[in-house]
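predicted model, plus sequence, below.
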Amino acid sequence: MLTVGSGGENRSCRLGLGKPDVQITLAKPQVSGFYDKPTGAIQYVVADPATKRCAIIDPILDFDEKSGATSTMSADSLLDFIGENGLELEWILDTHPHADHFSAAHYLKQRTGAPMAIGDKVVDVQALWKVIYNWPDFPADGSQWDRLFAEGETFRIGTLPVRVLFSPGHTLASITYVIGDAGFIHDTLFMPDSGTARTDFPGGSAARLWRSIQGILALPEETRLFVGHDYQAGGREPMWESTVAAQKATNIHLVTARTEAEFVALREARDRTLPMPRLILHALQVNINGGRLPEPEANGRRYLKFPLDSL
């Protein structure tokens, strides 16, 4: 038996190698999801049972576009959970620059000192959006984060092994965190009854999303998959955990579109019917800057900038 990582309860899988099966035991992190009803997004706390070290994935800074009010209530609830459960925050992780909510990564770093990280292709998203926002002096070099992860890079949360998969298509910079037996797949796949993510944002690509999905579905069948959003299909309660096997068998887009060409046609046709997210122009200027709000102006107030007719 080959053991990869550790961390409390483990999950086993078998690899057929033409010889007697090789059994691999994958570390099983403790995963807690926090559903944000206004955006349909899920924040995660992922903990190593062995060391009580944890990471936060895709934290939300609350924002009301009607009043312009910001709040740290959602992010503070994560810190409360971590404190109540005796955990120690080791990482603040984003899967990509979000288009429908502000990231609370910078706020959480200020509160805790834990490092912020994202995929290294975020520089491509920064370069694209600095033109849209007409920010010639904006540093599109990823320096807003403490660590930029490349495809295939590995690190640890406590004793839990983490591997980074580059998963573009929804955005140029999207990554998946594979933590033991759990994959955090952001906006590639949703729950099987909701299909797959849109690809019509600047830099998106249905063909690249198809290839990213195939990489995720190549993980062991029992791998738990945690989605970035849930839109409560049919009015059901929020859900955010599935498996590779369930996605292969029942995802409404993947059982209809069996080839890349079929998927691209399906995805692009659906994308043409979708309005832009209501917060995309609000959020990207914050999120390409690591979750930092604009600096206060001379009167002490912060202001967002909106490019008209750009999308």
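Happy to help now that I have it.

going forward, measure contacts and count neighbours with C-alpha atoms only.
Fine.

residues in contact with the closest residue to residue 280 other than its chain neighbours?
Nearest non-adjacent residue to residue 280, counting by CA to CA, 6 or more residues apart in numbering: residue 99, 4.4 Å away. By CA atoms under 8 Å, 6 or more residues apart in numbering, the residues touching residue 99 are 277, 279, 280, 281, 283, 284.

what does residue 176 give?
95, 164, 165, 166, 167, 183, 184, 185, 186.

turn those residues into JSON lines, including secondary structure.
As requested, the contacts of residue 176 are exported to JSON lines (DSSP: H, G, I helix; E, B strand; the rest coil):
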{"residue": "95", "secondary structure": "coil"}
{"residue": "164", "secondary structure": "strand"}
{"residue": "165", "secondary structure": "strand"}
{"residue": "166", "secondary structure": "strand"}
{"residue": "167", "secondary structure": "coil"}
{"residue": "183", "secondary structure": "strand"}
{"residue": "184", "secondary structure": "strand"}
{"residue": "185", "secondary structure": "strand"}
{"residue": "186", "secondary structure": "strand"}
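
another structure for you, compare them:
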Amino acid sequence: MTNDTVIEQAIAQVRSVMAGDLRAPQVKSFFHEPTFTASYVVSDPVAKRAAIIDSVWDFDQPSGRTSFKSADEIVAHVREQGLTVDWILETHAHADHLSAAPYLQEKLGGKLVIGREIVTVQGVFGKIFNEGTEFARDGSQFDQLVADGEQLMIGEIPLIALHVPGHTPADLAYVVGDAAFIGDTMFMPDYGSARADFPGGDAARLYRSVRRLMRLPDKTRVFLCHDYKAPNRDHFVWETTMLAQRTANVHVHEGVTEAEFVEMRTQRDATLEMPRLILPSIQVNMRGGHMPQPEENGVSYLKLPVDVL
């Protein structure tokens, strides 16, 4: 990808922070152990402007009950720090947790953002869940759809969106100053990479996306969407560096070829069960974090397609 001007811009931005020419963002993480999900508030410490990345809406599947306990921790932090939220960002339409974006938007403001390829995901899963014409497949449930290379601002700190498909067609990474929020592409180096067997997933595309991210400078702070505790590790970790990923990632370190990765990923994915919350999560997240429209009794229902996935 020698002609990839977008990644070159991201590289230059990280180096600018390291040289002291650009302010580094502050990052506060929130780990949701029931879904192994890391959410983030990233902010400009001087301008006090912020973005929220990959929030969680608590959902108990056996009872169908929801709560905003986890999201309220984010609300409390934002208010305690005196931050103004400009953006509520999703790296993709998650298959393992429900997004709390609408609740956070109601409490804190900000525009809801996702990659523009969400329309592809909506098309695929709109068919799987047999959604009617009332379900828009144009991304209109979100405030802004961003493309590869598009830039937003968090105060005076630029954010560059990188399209990193493979886990799903719509995955984005966000490079904010010297911090990269890489969603479901890589996990901690001792755990490896994300699966690529969901509808629209592609192991070869995931490999290329990872290699694109690995062009970022060694000292780039890398923030993950999940951690599942690798074997022989007894604590959760969701921050690393690009040097650690490039040299030590057990699935895709330097020297691993695309063919080798695709073979490994395909064989490994065939042994994995579907995520516990994939069916409710996708139905909600493809709607921007909203439940399906209530029926005539005022209750929202989630579908359970049988023998489809």
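Thanks, I have the structure now. Everything numeric in this text was worked out from a predicted model, so none of it was measured.

alignment lookup: the residue nearest to residue 280 of the first structure to the second structure.
In the second structure, the residue paired with residue 99 of the first structure is residue 95, using TM-score structural alignment.

now do the strands in the stretch 1-150 of the first structure.
Using DSSP state E, counting those that start in this stretch, the strands of the stretch 1-150 of the first structure run over residues 2-4, 10-15, 22-27, 30-36, 41-47, 53-57, 60-64, 69-71, 88-93, 102-103, 116-119, 147-149.

follow-up on the earlier one: what about the second structure, which of the contacts of residue 99 of the first structure hold up?
Among the contacts of residue 99 of the first structure, the contacts conserved in the second structure (both residues aligned by TM-score structural alignment, their matches' CA atoms under 8 Å) are 277, 279, 280, 281, 283, 284.

now, those that are in strands?
Among those, no member is found in strands (DSSP state E).

which of the residues you listed are buried? Put it as a PyMOL command.
Applying 16 or more other CA atoms under 10 Å to those leaves a buried subset, and the PyMOL line that selects it is:
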select buried, resi 279+280+281+283+284
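
from the kept ones among the contacts of residue 99 of the first structure, which is closest to residue 247 of the first structure?
Lowest distance from residue 247 of the first structure to those (CA to CA) belongs to residue 277, with 25.1 Å.

could the strands of the stretch 1-150 of the first structure be laid out in CSV, adding distance to residue 294 of the first structure and mean neighbour count?
Formatted as CSV, the strands of the stretch 1-150 of the first structure follow (distance: least, CA to CA, whole Å; neighbours: other CA atoms under 10 Å):
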stretch, distance to residue 294 of the first structure, mean neighbour count
strand 2-4, 43, 12
strand 10-15, 44, 14
strand 22-27, 40, 19
strand 30-36, 23, 17
strand 41-47, 23, 24
strand 53-57, 23, 24
strand 60-64, 14, 20
strand 69-71, 12, 12
strand 88-93, 21, 22
strand 102-103, 12, 28
strand 116-119, 18, 24
strand 147-149, 22, 17
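
now distance to residue 293 of the first structure too, for those, in JSON lines please.
Converted to JSON lines, the strands of the stretch 1-150 of the first structure look like this (distance: least, CA to CA, whole Å):
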{"stretch": "strand 2-4", "distance to residue 293 of the first structure": "40"}
{"stretch": "strand 10-15", "distance to residue 293 of the first structure": "40"}
{"stretch": "strand 22-27", "distance to residue 293 of the first structure": "37"}
{"stretch": "strand 30-36", "distance to residue 293 of the first structure": "20"}
{"stretch": "strand 41-47", "distance to residue 293 of the first structure": "20"}
{"stretch": "strand 53-57", "distance to residue 293 of the first structure": "19"}
{"stretch": "strand 60-64", "distance to residue 293 of the first structure": "10"}
{"stretch": "strand 69-71", "distance to residue 293 of the first structure": "10"}
{"stretch": "strand 88-93", "distance to residue 293 of the first structure": "17"}
{"stretch": "strand 102-103", "distance to residue 293 of the first structure": "9"}
{"stretch": "strand 116-119", "distance to residue 293 of the first structure": "16"}
{"stretch": "strand 147-149", "distance to residue 293 of the first structure": "20"}
